[in-house]
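Peer 1: Following is a predicted model, sequence given first.
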Amino acid sequence: MPVPELNVVAPVQDGTAGVRRLIRTGIVIDASCDVSPDFLADPDVAVIPIPIRIGQATYVDQHNPEATSRYMRENANGEGAQGQSAPLDAEQMRAFFMERFALDYDSVYCLTITASRSPIHDASSQGSAMALNSIRDMRQAADIRRPFQFRVIDTKNMFAGSGIPAMALRDMLLQHMQPKDIRDSLFRIIDSTYTYYVPDDLRYARTRSRGRGDRSINLISAMLGGALDIKPIIRGYHGDTHPVSKCRGRAEAWGRLFAFAAGRIAHGLHTPHLIVSYAGPLQDVRAIPQFAGLRSACEGAGVSLHVLQMSITGMMNIGPGGLTLAFAGPAHGETP
């Protein structure tokens, strides 16, 4: 089935009564954002690449399945504790935005990983501001008189959590919602998106998280986790993360989280998407008994359940075997 393009119709601005024109709208996400394959296949979606260096090897995170497979194959199924990401700077963002969107689009939404954990949002904001004057000059030279808008939006979440507002935005555009309504609905979804993280190796996750300014996993927890196979469940919300539960082993942690998410679906979600991303073979996720209950809850409520390979950036930061689960819904208690 062909993927629909994200085009919305709006009144013409030249005063011609009764005439309507087609506005082409693009969506930009950074590569750490976990979204479905059909979302990525949309011709109006662009991915900001994130180069990653581990030793002498360089990987480009851009949601390319072959690059992801290579990264997992060469790094113990996703291990990259010493890896360093090198996100595009403002000048590189400016060039990326101009090349991709200057003449073919009238409106662009750029959704990024939370600004509290990554410089990508700031670089995108600076890059888009630098690009705007040049884009307007290019459009004027090409006799394109339509206004051009570029919005950079902080999702206040990471990985699966950044994917929820991105996929909700695409739904809104396909429904031809008006820009003001999109803005209000999108920020409501961002402000109600919860991400739950289950790192599989606490020592690894602590090493990586401290580099991002995240203190969710302290040294004592890391030592106990290694000795007792304790798996924390960490909640991400509004740019902050903190542990909410501890479980004995992966099966208990995942099972409890899947059952908890199924219960939240019963209370209603703000957008019909639930994303699970995993740094490992996806059959591991489906093998947990409570996953069947989560799948049934989604089917009964008309919610799309997306089980995805985690981005290279997510794998490097959470570690092999790490899992994230995200949805947007009403406020709720912290403990799954």
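Peer 2: Looks like it arrived, so ask away. Residues are numbered from 1 along each chain as shown.
Peer 1: okay, CA-based contacts and neighbour counts for the rest of this
Peer 2: Noted.
Peer 1: How about the contacts made by Ile120?
Peer 2: When contacts are counted by Cα atoms under 8 Å, 6 or more residues apart in numbering, Ile120 touches 30, 87-89, 112-113.
Peer 1: In TSV, list those residues along with distance to Gln290, neighbour count and secondary structure.
Peer 2: Shown next, in TSV, are the contacts of Ile120 (distance: Cα to Cα, whole Å; neighbours: other Cα atoms under 10 Å; DSSP: H, G, I helix; E, B strand; the rest coil):
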residue	distance to Gln290	neighbour count	secondary structure
Asp30	31	24	strand
Pro87	37	20	coil
Leu88	40	19	coil
Asp89	42	15	coil
Thr112	31	30	strand
Ile113	29	26	coil
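Peer 1: next, the one to line up against it:
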Amino acid sequence: MGVAIDAACDVPQDFLERNDIAVMPIAVKVDDERFKDDRDPAEIQRFRDRKLGSRSHSAETEASSVEDVQSLFLDRLVKEYDCVVCLTIMATRSPIHDNVIKASFAILKNYRPVREAVGRSGPFLMRVVDTRNIFAGAGPAIAETVRMIQAGKSPAEVRERAAQVADCSYGYMLPRDLNYLRSRARSKGDRSVSFLSSMLGTALDIKPILRAHRGETGPVGKIRGFEQGALALFEYAAKRVQAGLMVPSLSLSYGGDLDEMRDLPGYSRLVRTCEDAGVQILESPMGITGMVNVGEGAMTLGLASEDHVAEF
């Protein structure tokens, strides 16, 4: 069994390599610069080195098309695996989930001669899971999918568990630049960040804490100052870890150098809390798609937990 993810799912490169996870890329165009967001660290660094984050609110992004997904599977994955679990960011925010579903019909229709040509017999299966989250919020479902596969679970069991974790996943985002976030949102027809709130937030250094959960996104708190916002998020996450997570994994992504994130207040305590509880922290640079949509310097955090009310 193998795993494929959408490039907007923020997980570390070494985790992808260690578990041989395929990435369905996103094409990004900023002015005359073109990037392929496939979570390649060198490409992420090239984006940052070109200092495109501050002017990429007008960027064009294009998720893997139906044809792209078909090619990835028929050219590679059906030859290597008998079943592949595909995890995508929330279907309410991206067409990639629908594209994978549409592509699956052609893949399942045409895989047999491809597999026979490389000496593979038997059927090929696809299982598609909407993580109902975004960026680091998709991390828990991906980590649990890998764990279930390594435990030898069946495709049906893996998909059922991944969907259950997706329903219980909470993704949080702390942006640095509200004006950037508003401009990017407006360019995509999203009016959720109003002009007044972005202007007041910038003037008073008020940062919203945004939450993604079960396919919906919205603000759940506001904090003065990015560092205080990070402290509030880390303290919240530490409390959830102590209360017990559904998956022993917590995801963090940051739109910049990870050492900057590690210097934020509350980070060290969260790390110690996770170590004491046996919870793995998956830290990764935010992908190009994330930085384009929410701005450089933003932080996202993902965990899976029983239903609860977060207070910030």
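Peer 2: Structure's in. What do you need? Computed from a predicted model, the values in this text were never measured in an experiment.
Peer 1: circling back to that earlier point, want to throw the contacts of Ile120 of structure 1 into CSV with distance to Asp201 of structure 1?
Peer 2: Formatted as CSV, the contacts of Ile120 of structure 1 follow (distance: Cα to Cα, whole Å):
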residue, distance to Asp201 of structure 1
Asp30, 25
Pro87, 25
Leu88, 29
Asp89, 31
Thr112, 26
Ile113, 23
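Peer 1: Now for those: which two are most distant?
Peer 2: Within the contacts of Ile120 of structure 1, two members stand farthest from each other by Cα to Cα: Asp89 and Ile113, at 14.8 Å.
Peer 1: Straight-line length of stretch 151-158 of structure 1, end to end?
Peer 2: This stretch, stretch 151-158 of structure 1, spans 19 Å end to end (Cα to Cα, to the nearest Å).
Peer 1: who touches that stretch?
Peer 2: Contacts to stretch 151-158 of structure 1, defined as Cα under 8 Å, 6+ apart, come from residues 32-33, 108-116, 121, 124-125, 128, 161-162, 165, 190-191, 193-195, 236-239.
Peer 1: centre of the chain versus that stretch, how much separation?
Peer 2: 9 Å (Cα atoms, centre = their mean, to the nearest Å).
Peer 1: Would you mind giving the residues in structure 2 matched to that stretch?
Peer 2: Aligning stretch 151-158 of structure 1 against structure 2 (TM-score structural alignment) gives residues 127-134.
Peer 1: next one: stretch 305-324 of structure 1
Peer 2: Against structure 2, stretch 305-324 of structure 1 falls on residues 281-300 (TM-score structural alignment).
Peer 1: same check, this time on stretch 121-130 of structure 1
Peer 2: Taking TM-score structural alignment as the measure, structure 2 aligns residues 97-106 with stretch 121-130 of structure 1.
Peer 1: What residues of that stretch count as buried?
Peer 2: Under the neighbour-count criterion of 16 or more other Cα atoms under 10 Å, stretch 97-106 of structure 2 has 97-104 buried.
Peer 1: Stretch 117-134 of structure 2 now?
Peer 2: 120, 124-134.
Peer 1: May I see those arranged in JSON lines, with secondary structure and distance to Lys188 of structure 2 as well?
Peer 2: Putting the buried residues of stretch 117-134 of structure 2 into JSON lines (DSSP: H, G, I helix; E, B strand; the rest coil; distance: Cα to Cα, whole Å) gives the following:
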{"residue": "Arg120", "secondary structure": "coil", "distance to Lys188 of structure 2": "44"}
{"residue": "Phe124", "secondary structure": "coil", "distance to Lys188 of structure 2": "37"}
{"residue": "Leu125", "secondary structure": "strand", "distance to Lys188 of structure 2": "35"}
{"residue": "Met126", "secondary structure": "strand", "distance to Lys188 of structure 2": "31"}
{"residue": "Arg127", "secondary structure": "strand", "distance to Lys188 of structure 2": "30"}
{"residue": "Val128", "secondary structure": "strand", "distance to Lys188 of structure 2": "26"}
{"residue": "Val129", "secondary structure": "strand", "distance to Lys188 of structure 2": "25"}
{"residue": "Asp130", "secondary structure": "strand", "distance to Lys188 of structure 2": "21"}
{"residue": "Thr131", "secondary structure": "coil", "distance to Lys188 of structure 2": "22"}
{"residue": "Arg132", "secondary structure": "coil", "distance to Lys188 of structure 2": "19"}
{"residue": "Asn133", "secondary structure": "coil", "distance to Lys188 of structure 2": "18"}
{"residue": "Ile134", "secondary structure": "coil", "distance to Lys188 of structure 2": "16"}
